[in-house]
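Asks: Whatever this is, show me its structure:
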Amino acid sequence: MHRISDEQRRVRIGRRHLLAPSVRAESPVAVADAVVALHATDAATVFLSACARLRVPEAAAVEQQLYEDVSLVRLLSMRNTLFVVSEEMAPWVEASNARAVAAKERRTLLKHLMEDGNGLDGQWLAATEKSVLAALAARGSATGSELSAAVPALRTKITIFPGKKQEAVQGVASRVIRVLAAEGRIRRDRPRGSWTSSQFRWTASEPRPEREIARAQAELALRWLHSYGPATEEDLKWWTGWGVGQVRKALATAGAEEVELDSGATAWVAPQDQGTDPAPEPWAALLPALDPSAMGWADRGFHLAPEHRAALFDRSGNIGPTVWWNGRIVGGWAVRADGEPVWRLLADVGRDATTAIEAEASRLADWVGDARITPRFRTPLERELTA
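Replies: The predicted structure is shown next:
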């Protein structure tokens, strides 16, 4: 069996994830396609991940493609997590993941409505959704608060988990809006405030072409392998949230080929992708919390030393801002209250690496400008650096 070394895997990150300066992209759409999907749970991550890989980093270019061209699309998809993908990729992600996530969101909301015992049911939900869509058609876009003011039903409160320890009273507005967004009937528009804000406005969304589920899962697996291969079944299972059977069927349909890792584990690559990528020039990167290059695999041992995990991850397994050198995570970074980027190395990487990291920190500070960045999921090292 052909072996692909850990060093070659790190080379592939530099090239295929557009992190070496010579391979940086011209557009945010090209960035999203290179890594398949950008994590979007934290609004700032989309911009930081994209701009780290752009020849000319600027938030305005990302905003243009998210909100004006709509060539970048937010979807609740893999692992029930919010991602940004290109519009071309969106139908494949919808069929392979997002459609099932949306169906589960609807079932959960209906269950909570009916458990409340106040006569709320599917008919009530359909009427409420119709009113929300009508309000958006009249306004063009609106925040959740503005929609609640326009649609009285959204101000309804329900008791979830009645009679149980976790019983709580909640409003339905955010849940109804979440279901409509998950189904692709509405989408996030420009937020209130800057690009770091998560207080989005909402607007109507156009339907996209439908894809057959098995074909879509094979297509997603193939594109993921081009970006993240070699990778194991467990890596793909973790990244997609699929079951083992779905993973194996998708790999087989995609024509994935077996290879061996340095660890001796069996992994997979895209068809005819067992060759060696040439190493790019030395590169450094400051990547944000939840960046795809850090979150792309279940087993990150080939680019992250185990002793660094405690400083860089929160208790739920979310990685914070990371410093990279030639395909390895070697430290973390943060932005202080005065806007100054600060970083700390967790490994001795030498003078050349330190100089390159300093240059990347300066590049980050230049395009971020006056924006203030606080990750949604804060890690021990990030908290220390901003204390």
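Asks: alpha carbons only for contacts and neighbour counts from here, please
Replies: Fine.
Asks: for Leu236, what are its contacts?
Replies: Listed by Cα atoms under 8 Å, 6 or more residues apart in numbering, the contact set of Leu236 reads Ala221, Val247, Trp297.
Asks: Quick check: which element contains the first one?
Replies: If I follow you right, that is Ala221. helix 213-228 (DSSP states H and E).
Asks: packing partners for that helix?
Replies: helix 6-16, helix 90-93, helix 244-254, strand 266-269 (3 or more Cα pairs under 8 Å, 6 or more residues apart in numbering; DSSP states H and E).
Asks: go with 6 Å
Replies: helix 244-254 (3 or more Cα pairs under 6 Å, 6 or more residues apart in numbering; DSSP states H and E).
Asks: most neighbours, which of the contacts of Leu236?
Replies: Ala221 (29 neighbours; other Cα atoms under 10 Å).
Asks: What's the separation between that one and Ser77?
Replies: Ala221 sits at a distance of 14 Å from Ser77 (criterion: Cα to Cα, to the nearest Å).
Asks: and Thr203, what does it touch?
Replies: By Cα atoms under 6 Å, 6 or more residues apart in numbering, the contact set of Thr203 is Ser141, Ile186, Arg187.
Asks: Could you find the closest non-adjacent residue to the first one?
Replies: Right, Ser141. Thr203 (4.5 Å; Cα to Cα, 6 or more residues apart in numbering).
Asks: ok so the one you found is a helix residue?
Replies: No. Checked against DSSP: H, G, I helix; E, B strand; the rest coil, Thr203 lies outside a helix; its state is strand.
Asks: all strands for the stretch 51-200 of the chain, in order.
Replies: Secondary structure of the stretch 51-200 of the chain (DSSP state E, counting those that start in this stretch): strands located at 72-76, 82-86, 142-143, 157-160, 168-171, 186-191, 200-204.
Asks: between those strands, which one is nearest to Pro288?
Replies: Ranking those by proximity to Pro288 (Cα to Cα) places strand 82-86 first, at 14.5 Å.
Asks: Return the list of helices and strands in contact with the closest one.
Replies: Using 3+ Cα pairs under 6 Å, 6+ apart as the test, strand 82-86 ends up in contact with strand 38-39, strand 72-76.
Asks: orientation of the last one relative to strand 186-191 in degrees?
Replies: Inter-element angle recorded for strand 72-76 and strand 186-191: 120 degrees (by axes from the mean of the first three to the mean of the last three Cα atoms, to 10 degrees).
Asks: structure for this one too, so we can compare:
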Amino acid sequence: MRHVTDEERRARLAVRHALAPGHQVGTAEQVVRAMTVLHATEPATVHLSSWARGEGLTAADVSRALHEDRTVVKQLAMRRTLFVFPRDLLAAAWGGPAARVARTERAAIVKDVVKAGIDADGEAWLDRARKQMLDVLAGTPEGLTAAEVRQAVPMIDVKVAVTPGVSWTASRILTQLGASGEVMRGTNTGGWHTSRPRWTLTRHWLGADPEPAKADDGYREIVRRWLHTFGPGTEDDLVWWLGSTKTTVRTALTELDAVAVTLDGGRTGWLLPDDANEPGDPGDPGDWAALLPILDPTVMGWKERDWYLGPHREPLFDRSGNAGTTAWVNGRVVGCWVQDAAGVVEVRLLERVSARARRALDDEAARLTAWLAGFRVPSLYGSPAMRAH
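Replies: Next comes the predicted model:
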């Protein structure tokens, strides 16, 4: 059985994730493909993740790919998380992890409709609500905001406390319709750092009705791309990342003829056959440094993270497991970054680095400061290291 060291994994990360000099890419679509998907829970993450990997990419370039060219598309999928997908991977999502989320959301809405006393037949109520919403959107190709959908469909214009301190509104039905692939987050009515979408039918946004893959086919394709981007990874990594089951992961690995390898620390990882047959590591990518945003897919790509986080897991993640900003040197996280009141990016180290590495990080901070041009990135999340004074 081939052994893959942590050093080789870090070299793979540098190249496959388009982070090392000479391996960055030129378009937002190429960034998304390099990473399989981008996290989009925070709108700014999509643009900042693209900045870190794309040579000369501007915020306008990323927004154009999302809203004009539509070569990349936002889709709720794995772990009920919003991601940006390349268009040709959407069918796999709709048939696999997104369909799983849609079923779970439907069951939860039906239960809450009954519990809140809205209708004793939650299934029938939800079916009527969905139909009315889809009919309204069918007549509005340019899409509607969530508020406009509520106004157009009075039966969903409700806000009900199901349990103390927890309420739900019509937005949950839009979420369910989005997970099922029937509607999409279309044109953004706010800036690149906000999420204020017009909801639109998928056929209006993409020019065709969704055609989900079969579930096994969908999961297999997503696992294949994950292994190319993040491999080698363990079963536990994949189960967590997909928000799925071990049976689903094992089926996909078997159908892909994935090859088991040993990892430092004694764990078993998996690679695609072509990767496993390559001798040695992918070569030395050279020294590199990167500043990655909150919830960047590199830091969130695995469940087992010691090989790149070292002792820094606790200061870099909030209590819900959301990663804050991270500062990287040669495939390891060494700190985080923040902005001061004027928008200047500052690196906060959690360990000592060489003078050369510090200069590289400072250069990245200056480059990001110039790119943001005084704009301070808003965030709902913040790690202990980011909040520390």
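Asks: Could you dump the helices and strands packed on strand 82-86 of the first structure into a markdown table and include mean neighbour count and distance to Val330 of the first structure?
Replies: What follows is those, written out as a markdown table (neighbours: other Cα atoms under 10 Å; distance: least, Cα to Cα, whole Å):
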| stretch | mean neighbour count | distance to Val330 of the first structure |
| --- | --- | --- |
| strand 38-39 | 26 | 21 |
| strand 72-76 | 25 | 30 |
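Asks: Please work out which residues of the second structure line up with the following helix or strand past the helix holding Ala221 of the first structure.
Replies: Remark: after helix 213-228 of the first structure, the chain's next helix or strand is helix 233-240, criterion DSSP H and E. Per the alignment by TM-score structural alignment, helix 233-240 of the first structure matches residues 235-242 in the second structure.
Asks: Surely Ala102 of the first structure is in contact with Ala182?
Replies: Yes. Under the criterion of Cα atoms under 6 Å, Ala102 of the first structure makes contact with Ala182 at 4.9 Å.
Asks: returning to what we had before: can you lay out the strands of the stretch 51-200 of the first structure as JSON lines showing distance to Thr374 of the first structure?
Replies: Output for these, formatted as JSON lines (distance: least, Cα to Cα, whole Å):
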{"stretch": "strand 72-76", "distance to Thr374 of the first structure": "21"}
{"stretch": "strand 82-86", "distance to Thr374 of the first structure": "18"}
{"stretch": "strand 142-143", "distance to Thr374 of the first structure": "22"}
{"stretch": "strand 157-160", "distance to Thr374 of the first structure": "31"}
{"stretch": "strand 168-171", "distance to Thr374 of the first structure": "27"}
{"stretch": "strand 186-191", "distance to Thr374 of the first structure": "17"}
{"stretch": "strand 200-204", "distance to Thr374 of the first structure": "17"}
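Asks: Go through these and name the closest to Leu48 of the first structure.
Replies: Leu48 of the first structure lies closest, by Cα to Cα, to one member of those: strand 82-86, at 12.8 Å.
Asks: any idea how far the closest one is from the chain center?
Replies: In this view, strand 82-86 of the first structure has its centroid 6 Å away from the chain centroid, taken as Cα atoms, centre = their mean, to the nearest Å.
Asks: Between strand 72-76 and it, find me the angle.
Replies: Using the same axes, to 10 degrees: strand 82-86 of the first structure against strand 72-76 is 150 degrees.
Asks: Give me the mean distance between strand 82-86 of the first structure and the second structure.
Replies: On superposition with the second structure, the mean distance recorded for strand 82-86 of the first structure (mean Cα distance after the TM-score superposition for the first structure) is 0.9 Å.
Asks: whereabouts in the second structure does stretch 29-37 of the first structure align?
Replies: Going by TM-score structural alignment: stretch 29-37 of the first structure matches residues 29-37.
Asks: Buried residues, stretch 94-108 of the first structure. List them.
Replies: Going by neighbour count (16 or more other Cα atoms under 10 Å), the buried part of stretch 94-108 of the first structure is Glu94, Ala95, Ser96, Asn97, Ala98, Arg99, Ala100, Val101, Ala102, Glu105, Arg106.
Asks: With distance to Thr374 of the first structure as added columns, please give the residues you listed in TSV.
Replies: Below are the buried residues of stretch 94-108 of the first structure laid out as TSV (distance: Cα to Cα, whole Å):
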residue	distance to Thr374 of the first structure
Glu94	30
Ala95	33
Ser96	32
Asn97	29
Ala98	28
Arg99	31
Ala100	32
Val101	28
Ala102	29
Glu105	29
Arg106	32
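Asks: Closest to Thr196 of the first structure out of the residues you listed?
Replies: Proximity of those to Thr196 of the first structure (Cα to Cα) peaks at Ala98, which lies at 24.6 Å.
Asks: Show me the contact partners of stretch 139-150 of the second structure.
Replies: The contact list for stretch 139-150 of the second structure, computed with Cα under 6 Å, 6+ apart, reads Asp157, Arg198, Trp199, Thr200, His204.
Asks: The second one reaches Thr187, doesn't it?
Replies: Yes. At 5.4 Å, Arg198 of the second structure counts as touching Thr187 under the criterion of Cα under 6 Å.
Asks: To which residue of the first structure is Ala179 of the second structure aligned?
Replies: By TM-score structural alignment, Ala179 of the second structure lines up with Ala182.
Asks: so what's that match up against?
Replies: Counted by Cα under 6 Å, 6+ apart, Ala182 of the first structure has contacts Leu76, Ala102.
Asks: repeat that with 10 Å
Replies: Contact partners of Ala182 of the first structure, counting by Cα atoms under 10 Å, 6 or more residues apart in numbering, are 74-77, 80, 82, 94, 98-106, 176.
Asks: now Ala356 of the first structure
Replies: Pro282, Trp283, Ala284, Ala285, Trp325, Ser362.
Asks: just checking, the fifth one touches Thr355?
Replies: In other words, Trp325 of the first structure. No. Look at Trp325 of the first structure against Thr355 with Cα atoms under 10 Å: they stay out of range, at 11.0 Å.
Asks: neighbour-wise, which of the two wins?
Replies: Neighbours were counted for Trp325 of the first structure and for Thr355 using other Cα under 10 Å; Trp325 has more, 22 against 12.
Asks: residue in the first structure matching Gly286 of the second structure?
Replies: So Gly286 of the second structure corresponds to Glu281, using TM-score structural alignment.
Asks: To what extent is the spatially closest residue to that match that is not a sequence neighbour buried, counted in neighbours?
Replies: The spatially closest residue to Glu281 of the first structure, leaving aside those adjacent along the chain, is Ala20, at 6.8 Å (Cα to Cα, 6+ apart). Ala20 of the first structure: 24 surrounding residues under other Cα under 10 Å.
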